[in-house]
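> Dropping a prediction and its sequence here:
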Amino acid sequence: MSTARVEYLGGLRTKCTHLKSGTEILTDAPVDNHGKGEAFSPTDLVATAYASCMLSIIGIYCNEHGLNYTHGEAEVTKIMGTAPRRITEIIIEMDLSGNGWTSEEQEKVSRAAKACPVAKSVHEEITIVFDITF
């Protein structure tokens, strides 16, 4: 079964529909690549998915190990390169403060996050800078 349907809307914009839920995301080409930059670009979604996946995997880990997980957020910076145009670096600054984890639990949570499926799927030439505040 297909996961999503992507429709080109013109003007370098697409509508992505998650088929199971009907949730829609618009994408727009970035200003530095002939677009309006009025929505996530496809490469923005890749970088954002990395952090989203990490936060979700932390949730799974905490559920499986009986750990409190009431706060988690991340700031994501995507850096593009040229020749070829591609993502060259993703910077994730994650704030997991206030969960009350011990140092040992923090280390295990960090390892779980770094092993998320998106982390295992991005090209190995992309530099990942990951900083966690506990």
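Looks like it arrived, so ask away.

> hey, let's count contacts and neighbours off CA atoms from now on
Fine.

> all helices for the chain, in order.
Remark: helices assigned in the chain by DSSP state H are 42-65, 103-114.

> What segments of this structure are strands?
For the chain, applying DSSP state E gives strands covering 4-10, 13-18, 24-28, 73-81, 86-95, 127-133.

> another structure for you, compare them:
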Amino acid sequence: MATSKITYNGGLRTTSVHLKSGSEILTDAPVDNKGKGEAFSPTDLLATSLGNCMLTIAGIAAAEHGFSIDGTTAEVTKVMGEQPRRVVEIIVDFQFPDQQYSDKQKAIIEHSARTCPVAHSLHPDIVKTIRFNY
């Protein structure tokens, strides 16, 4: 079964529908590539997916080991390159809530986050700069 259906709306904008849930994502071309920049660009979604995946897998690992990362945030920065135009670096800065994590818990968080499916799916030439701020 297909995962999503994408419609080109015109004006460099698309709507993606997650077929199982009906959830929608709007994309817009970025200002530096002839767009309006009024929504996530496709490359924004690529970079953001890394942060989403890392948090999800770390959350699963934390729950399996009896602790929580609830309230953790990730700020994602996408760095573009030229010729060809592509994502060359994704920076993910995690900010954990005011909670004391043991060294073992930190190791679980960091290992699980770094080995999430999106991280493994990205081309190895894309630099992944990951910072864990406890």
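Looks like it came in fine. If you're wondering where the values come from, they're calculated on a predicted model, not measured in any experiment.

> what's the TM-score here?
After superposition, the two chains reach a TM-score of 0.97 (TM-score structural alignment, normalised by the length of structure 1), with 134 aligned residues with a Cα RMSD of 0.9 Å.

> sorry, back to before: of the helices of structure 1, flag the one that's most buried.
The highest mean neighbour count among the helices of structure 1, using mean count of other Cα atoms under 10 Å, belongs to helix 42-65: a mean of 18.

> who's in contact with the residue nearest the centre of structure 1?
Centroid-nearest residue in structure 1, with Cα atoms, centre = their mean: Ala49, separated by 2.3 Å. Neighbour list for Ala49 of structure 1: Val118 [criterion: Cα atoms under 8 Å, 6 or more residues apart in numbering].

> State the distance from it to Ile90 of structure 1.
Going from Ala49 of structure 1 to Ile90 of structure 1 by Cα to Cα, to the nearest Å gives 11 Å.

> next one: Gly35 of structure 1
21 Å.

> same question, Ser56 of structure 1
According to Cα to Cα, Ser56 of structure 1 and Ile90 of structure 1 sit 18 Å apart.

> What of His34 of structure 1?
Going from His34 of structure 1 to Ile90 of structure 1 by Cα to Cα gives 22 Å.

> Those two: which has the busier surroundings?
Ile90 (22 against 11; other Cα atoms under 10 Å).

> which one of the strands of structure 1 lies closest to Trp101 of structure 1?
strand 127-133 (11.8 Å; Cα to Cα).

> Residues contacting the closest one, please?
88-97, 110.
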